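Chemist: predicted model follows, preceded by the sequence.
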Amino acid sequence: MLNADLPWLQGPLADALARARSHALLVQGPAGVGQLELAVKLAQSWLCEDRAAQAPACSACASCKLFASGTHPDFQLLLPEALDAKARESLGLPFEEPEAPKAGKAKPSREIKVEAVRGLLSFAQATSARGRAKVVVIFPAEALNGVAANALLKTLEEPAGLLRFVLASHDSAGLLPTIRSRCQPLPLGLPDRAAALAWLAAQGVADGAGLLDATGGRPQQALDWFQAGLTDAAWQALPKRMARGEVAALTDWAPPRVIDALQRLCHDLVRRSHGQSGQFFSTAALPAVKRAAPLLAWDAELRRASRHADHPLNASLWIEALVAQARGAITAAAR
């Protein structure tokens, strides 16, 4: 079903199949390491009709073939509207091309709304079409808004028949405690560096080591950055370009990625002000700084700016202001 298997998921998948004791699992860990892929592999394995006990899906039975085509009647994938097409495509599932937004029409939501959960409840109450389990995958689980999460609670606590859930999350702290308490946690950490670099190389990523470090060890995010046109050389040049106030360094970046990059830079500069090496940038790429106070004030400004990253009123002016803040903070920290 997946276009490209993630080799570091083999161990967590085997572990989950061996020790799952609940009808609901919560796959949790940092973004960019394969929570959705693991959740989907679990669902396929539970629905497989020809697998050995505690083994992964066989990929050859009738159930697996239906799953691979995206037409399995006992599987539901619940995603925000804004993520649906991209996530389904990455999993090799068919999807409909979204219509272009009409004037005055709201953009696709980043939340999972109560209407989607109500549709899911109809699926949950129906009898299994193939007589085995029925599985629901929800990703990212923290996208459930408050009303939707509360609507899900009763079914999550008392599922009908053979219904099973896999919730996958990048930010499990953002889930209602009542949702978390009903799920068996399944932690998913950063993959082994060698496995991540081998996978990136297989995807054709040049300078994979640099981009992997830039993303904090998250190979899927490194691939996303590479496919968006970011190179390791451009990433390493960013700190000193910000110190010079070069707005052009960020003009082609989406606003959320701008905030993310500047927060990583701020983090590394604080580390350097305390005599430590960079985590996301090479130490040689970082401007010399002496004082942490201006950097900590800049970090607070970035956290405030992040609230508007998805919908800035004027993206160009917003990025110019962020670059000006960066230059001012780096200059002050160097004195």
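Modeler: Nice, thanks for sending it over. Residues are numbered from 1 along each chain as shown.
Chemist: contacts and neighbour counts: CA atoms only from here.
Modeler: Will do.
Chemist: could you report the neighbour count for residue 267?
Modeler: Residues near residue 267, counting by other Cα atoms under 10 Å, number 18.
Chemist: whoops, residue 39 was the one
Modeler: 25.
Chemist: and what of the one 3 residues further on?
Modeler: By other Cα under 10 Å, 23 other residues sit near residue 42.
Chemist: for it, which non-adjacent residue is spatially closest?
Modeler: Leaving out its chain neighbours, the residue that sits closest to residue 42 by Cα to Cα, 6 or more residues apart in numbering is residue 13, at 6.9 Å.
Chemist: so how far is residue 6 from that neighbour?
Modeler: 11 Å (Cα to Cα, to the nearest Å).
Chemist: strands of the stretch 51-200 of the chain, start to end?
Modeler: Per DSSP state E, counting those that start in this stretch, the stretch 51-200 of the chain carries strands over the ranges 75-78, 134-138, 163-169, 184-187.
Chemist: for residue 244, find the nearest of those strands.
Modeler: strand 163-169 (37.9 Å; Cα to Cα).
Chemist: part of a helix, is residue 212?
Modeler: Yes. Assessed with DSSP: H, G, I helix; E, B strand; the rest coil, residue 212 lies in a helix.
Chemist: one more to weigh against that first structure:
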Amino acid sequence: MTEPSHAATVPAPWIQHQLSRLLGQRGHAWLLQGPSGLGQYELGLALAQAWLCEAPTAVGPCGVCSSCHLVGSHAHPDFVVLMPETVMLALGWPLSESAQKEIDDKKRKPSKEIRVEAMRDTVAFAQRTSARGRGTAVLVYPAERMNHVTANALLKTLEEPPGDTRFVLASEATHQLLPTIRSRCQTHAMSWPEPAEALEWLLAQARTQGAPKATAEEARVWLLAAGGRPDDALAWARAGLSAQSWGLLPKALAQGDWTTLADWPAAQQLEVLQKLCHDLMASASGAAPRFFAAEHLPTAPRWGILARWSRELMDAARTVEHPFNPGLMQEAWIASTRQALGSRPPRG
């Protein structure tokens, strides 16, 4: 998962359209679903903010009342976010005092899952009376980071919610959620933006977030690298990805040249390999590639070789967050990529 942007205060146009539709419907629990990078977090946050707003409109929160300011400053007494601690820290949400102390005292690292202790606190929060008279709201993101114990702790509250509490669960992998969780929510499938709309938004965001000289060509490559997902594309922009380096990457990897990827996190390296494998499989079957320009791809090997490589990459994804030896893992990926694409080691 790519951590979403939290610098922008105005929702992207395609998020705003969806927000307006959701506010016109009734429901105490919504499940926002779709692949990463489409703005589940942003839409979930805007929906909760509109529920709590003192002067809401048909299109969303007013953005200027004290309630909106409290949500924006992550300090609203009637609003709780339920996230893995790693995500909360990345997005600037405060941890509970006990959790922060345990991490500060080096007793443990921030959790990558939604902890059951946090869920129990949230269930207790949902039983309280609203402090500001607009009800209470809970945002769970990414909802698939609940384990079975945590999810079961939420089930009863979703089934019999207090009268003034509303939930919004945002997920990038709803198949990982318990069926009983899904059945207790109204589902909203995230919309994909139009390419021109996404390009315009991405350029504006990149130019205000550390890439003031970003060009339309670079933005197109960021969107290409992200498979058309705007938030993921913005993450590529922040990482400093250049159009030239992305274009050269497939054939470099086929030759065993890992220079561009060497310092990237293991999960990001694996993501690139999976995208390359996907595009080669598409090319081999006569379809258009999705992540790289067709002219930048090496010659696709036989289908059986690609299928075996794809399975190896899927197996690697199960342990990429907890590698036994990152150095050996990268060497194995270099070797398997070169073997799959039929290249010999470059002469040194």
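Modeler: Nice, thanks for sending it over. Note that this is a predicted model, so its numbers are computed, not measured.
Chemist: TM between them?
Modeler: Overlay of the two chains. TM-score (TM-score structural alignment, normalised by the length of structure 1): 0.91; 326 aligned residues with a Cα RMSD of 2.2 Å.
Chemist: excluding its backbone neighbours, what's nearest the aligned partner of residue 147 of structure 1 in structure 2?
Modeler: For residue 147 of structure 1, the aligned residue in structure 2 is residue 149 (criterion: TM-score structural alignment). Nearest non-adjacent residue to residue 149 of structure 2, counting by Cα to Cα, 6+ apart: residue 116, 6.8 Å away.
Chemist: what do we get in structure 1 for the one you found?
Modeler: Under TM-score structural alignment, residue 116 of structure 2 pairs with residue 114 in structure 1.
Chemist: picking up where we left off before, could you report the neighbour count for the match of residue 147 of structure 1?
Modeler: 11.
Chemist: can you tell me how far it sits from residue 292 of structure 2?
Modeler: 41 Å.
Chemist: please apply the same query to residue 120 of structure 2.
Modeler: 45 Å.
Chemist: tally of neighbours for residue 239 of structure 1?
Modeler: Neighbour tally, residue 239 of structure 1, other Cα under 10 Å: 25.
Chemist: aligned to residue 236 of structure 2, what sits in structure 1?
Modeler: So, by TM-score structural alignment, residue 236 of structure 2 is matched to residue 225.
Chemist: give me the three-state assignment for the aligned residue in structure 2 for residue 277 of structure 1.
Modeler: The alignment partner of residue 277 of structure 1 in structure 2, by TM-score structural alignment, is residue 288. On the three-state scheme (three-state DSSP), residue 288 of structure 2 is labelled coil.
Chemist: for residue 141 of structure 1, what are its contacts?
Modeler: 167, 168, 169, 172, 175 (Cα atoms under 8 Å, 6 or more residues apart in numbering).
Chemist: which of those residues are buried?
Modeler: 167, 168, 169, 172, 175 (16 or more other Cα atoms under 10 Å).
Chemist: quick one: the third one and residue 144 touch, right?
Modeler: No. The pair formed by residue 169 of structure 1 and residue 144 falls short of the contact definition of Cα atoms under 8 Å, at 10.6 Å.
Chemist: looking at structure 2, which helix is longest?
Modeler: In structure 2, assigned by DSSP state H, the helix with the most residues is helix 266-284.
Chemist: mind listing what's buried along that helix?
Modeler: Per 16+ other Cα under 10 Å, helix 266-284 of structure 2 contains these buried residues: 266, 269-270, 272-281, 283-284.
Chemist: same check on stretch 47-61 of structure 1?
Modeler: Result for stretch 47-61 of structure 1 [16+ other Cα under 10 Å]: buried residues 47, 48, 49, 50, 51, 54, 55, 56, 57, 58, 59.
Chemist: excluding covalently adjacent residues, which one is nearest to the last one?
Modeler: The one in question is residue 59 of structure 1. Residue 59 of structure 1 sits nearest to residue 65 (Cα to Cα, 6+ apart), 6.8 Å away.
Chemist: which position in structure 2 aligns with the one you found?
Modeler: In structure 2, residue 65 of structure 1 lands on residue 69 (TM-score structural alignment).
Chemist: and its match, how many neighbours?
Modeler: Neighbours of residue 69 of structure 2 (other Cα under 10 Å): 15.
Chemist: what does residue 241 of structure 2 give?
Modeler: 18.
Chemist: contact partners for the match of residue 277 of structure 1?
Modeler: Contacts of residue 288 of structure 2 by Cα under 8 Å, 6+ apart are 279, 282, 294.
Chemist: is it true that residue 27 of structure 1 lies in a strand?
Modeler: Yes. The assignment for residue 27 of structure 1 is a strand, going by three-state DSSP.
Chemist: trace it over to structure 2, please.
Modeler: By TM-score structural alignment, residue 27 of structure 1 lines up with residue 32.
Chemist: and of the buried ones among the contacts of residue 141 of structure 1, the nearest to residue 332 of structure 1?
Modeler: residue 172 (36.7 Å).
Chemist: no further queries at this time; thank you.
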